[in-house]
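Chemist: no sequence on this one, just coordinates:
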């Protein structure tokens, strides 16, 4: 059979898009791994923050909030952006950037909010709306919704080539051949690779490694601790069950698309930065892992048909924000693919801001 739409990549992007499309079109979801979500989706630090990613990402994040809350995929967390005296300009710039956006941001004294905070961390901005995201539940729900709508998931199906003739794509994969009218590139770090294999010019999506560690500390991380982020972007950490802590050095190390692994140096840098923030003792590094974040050249996501490649649709470049923006991104992309009016939740978002035509190739 010829599917209406074939989506390459069954991580959070491809899964939520398939769920949005399946009631209206025949959908094929192709996953190169043995199960969906093994890379960026399964390695996320998993929080919803309307400031994370900046003003260009915020409309997508804010529009995703109601769906995440209604589905029961988020729990309260709160975020605290901290800085030292020299960071006053960065604090002011953040507040200015989100003025009028509807995001609730408040100047606070951070000393009473983080036990053991070192004395030089004197500046703070609270973001009360920040929340945990249950990524596994969100991803599983999207895949289940897609299946109920009739979407077909095929794993071990790395795309090796795709050619277009007579208005349809012939798609060659390790799992066999498939046909589709529209080919959607939701391949994350591999988005440009998939495009080239389909004979489409790449747009310069680059992958970057991000490191995370789980720490056991003395004292244990208190349950009421918010997500804590350096205003200058050098670290963030957040509490986990059992008094554990998830910590990242907020690194972005250029990488080829791969099964990313943490580097010892990056783990050491994360701990060194953490110890400069609080007077807690690190008792053990219990886990360490890394994932890939993929960005277009202007660091905004890419949603839309390629003007030079009929039937080829980009759904890529979500950076580290793909999970917190997934519901809105899927609604927006589905409306373009189906030619439908956008869902009310995203009706005020201009899809042209994320279109492919902004890249000169």
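Modeler: That came through fine. Computed from a prediction, not measured in an experiment: that's the story for all the values here.

Chemist: make it CA atoms for all contacts and neighbour counts henceforth
Modeler: Will do.

Chemist: now the helices for the stretch 151-300 of the chain?
Modeler: 191-197, 264-275 (DSSP state H, counting those that start in this stretch).

Chemist: How far does the last one sit from its chain's centre?
Modeler: In terms of Cα atoms, centre = their mean, to the nearest Å, the gap separating the centre of helix 264-275 from the centre of its chain is 23 Å.

Chemist: buried set for that helix?
Modeler: 266, 267, 269, 270, 271, 273, 274 (16 or more other Cα atoms under 10 Å).

Chemist: I figured residue 215 hits residue 282, correct?
Modeler: Yes. Between residue 215 and residue 282 there is a contact under Cα atoms under 8 Å: 6.8 Å.

Chemist: take a look at this one as well, against the first:
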């Protein structure tokens, strides 16, 4: 039996980043069911850093992550984690109220665009489609692979380890310790961190906890060549204000998605042909782009709870079970601050000052908020 202070289940971005922070003050082991970390959602994400994205809780954790992205620890990555890429949001005439609401609630620096300014910034938008728009200049691409590998390498430098092919088959608490059985042996720790992504409720039930209502949802993406003779590498991300589609440059091509959120059971999700067809249709209706050949297609799971905020904190009914789940589509951009929050709460301390100053409370992210209250 291997023992540690913190046993983390899931080596995606949530588990890797939390284990890295926890290993600064204790021993940490990460259990990963797949052959390599990041096989599922993390490895399929082409993430943006968008301070306007999500609800108030998500935006606060995102803003608190900015300092890490701008200046990661020495040796964390060999190059910058962020690359500037402004985001342009489009609104048809019937979406102008939605555009105004978005700008009011964005919590980030955005500037209004006229239809003519949209056309100048994004010439491929079909004439007459956009009545107005917004631009978020501070948005950036995130190097997801470098971020994830930086956390895993940093964890190992701090004495932690990642054990792959270690799907959890049983978890029981005895004598103040969790004993977790896997194909790679039995592991023990006083704190079990549930960072199992789409499988977080499955692991929670195995540990004897009530579910938090996690719902995995499929998101589809394709890549295709840009217009012949054009260099699209410097284009902004372009999104419909209702997120019914978006596209952005990606590795010399264009990446596009219909913004789908189809409820699924946890699985190794694959793209559906209908969703791919919808993607192409929406892009070609809104722009003059032609998707003549799809270079690559894939899907990933984004797992949400009812209020679409993160779930970070100890289970109120199961001793030593710590939840780190519900990252939805925000897990990459929030990872640095979410990991620090997790490490603080898992070690019995308050949220980091910089996060608390942005209005975040432990109660707003605690699993207890999702459980029905029993009235006396």
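Modeler: Nice, thanks for sending it over. In this text, all values refer to a predicted model and were calculated from it rather than measured experimentally.

Chemist: Superposing both, give me the TM-score.
Modeler: Scored against TM-score structural alignment, normalised by the length of structure 1, the superposed chains reach a TM-score of 0.96; 357 aligned residues with a Cα RMSD of 1.3 Å.

Chemist: Find the nearest non-adjacent residue to the residue nearest the centre of structure 1, please.
Modeler: Closest residue to the average C-alpha location of structure 1: residue 322 at 2.3 Å, with Cα atoms, centre = their mean. Once flanking residues are discounted, residue 322 of structure 1 sits nearest to residue 13: 6.7 Å by Cα to Cα, 6 or more residues apart in numbering.

Chemist: need the contact list for residue 146 of structure 1.
Modeler: 15, 16, 18, 19, 20, 21, 22 (Cα atoms under 8 Å, 6 or more residues apart in numbering).

Chemist: quick one on the thing from earlier: between residue 215 and residue 282 of structure 1, point out the one with more neighbours.
Modeler: Set residue 215 of structure 1 next to residue 282 and count neighbours by other Cα atoms under 10 Å: residue 215 wins out with 23 against 15.

Chemist: Show me what that one aligns to in structure 2.
Modeler: Mapped onto structure 2 by TM-score structural alignment, residue 215 of structure 1 lines up with residue 224.

Chemist: With residue 269 of structure 1 instead?
Modeler: Per TM-score structural alignment, residue 269 of structure 1 is aligned with residue 278.

Chemist: surely the match of residue 215 of structure 1 meets residue 293?
Modeler: Yes. Contact criterion Cα under 8 Å: residue 224 of structure 2 and residue 293 qualify, at 6.2 Å.

Chemist: Residues that sit against both of those two, list them.
Modeler: By Cα under 8 Å, 6+ apart, no residue touches both residue 224 of structure 2 and residue 293.

Chemist: Run a quick neighbour tally on residue 206 of structure 1.
Modeler: A count of nearby residues for residue 206 of structure 1, using other Cα under 10 Å, gives 23.

Chemist: Ok, the one 3 residues further on next?
Modeler: Neighbour count for residue 209 of structure 1, taken as other Cα under 10 Å: 23.

Chemist: for it, what are its contacts?
Modeler: With contact set as Cα under 8 Å, 6+ apart, residue 209 of structure 1 has these partners: 251, 252, 253, 254, 255, 260, 290, 291, 292, 293.

Chemist: So how do I select the buried members of those in ChimeraX?
Modeler: Entered in ChimeraX, the line below selects the buried ones among the contacts of residue 209 of structure 1, by 16+ other Cα under 10 Å:
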select :251,260,290,291,292,293
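
Chemist: just to revisit the earlier point, which one of the buried residues of helix 264-275 of structure 1 is nearest residue 226 of structure 1?
Modeler: Closest approach between the buried residues of helix 264-275 of structure 1 and residue 226 of structure 1, by Cα to Cα: residue 274, at 14.9 Å.

Chemist: Return the distance of the nearest residue to the closest one once chain neighbours are set aside relative to residue 86 of structure 1.
Modeler: Spatially, and ignoring its direct neighbours in sequence, residue 274 of structure 1 is nearest to residue 235 (7.5 Å; Cα to Cα, 6+ apart). According to Cα to Cα, to the nearest Å, residue 235 of structure 1 and residue 86 of structure 1 sit 17 Å apart.
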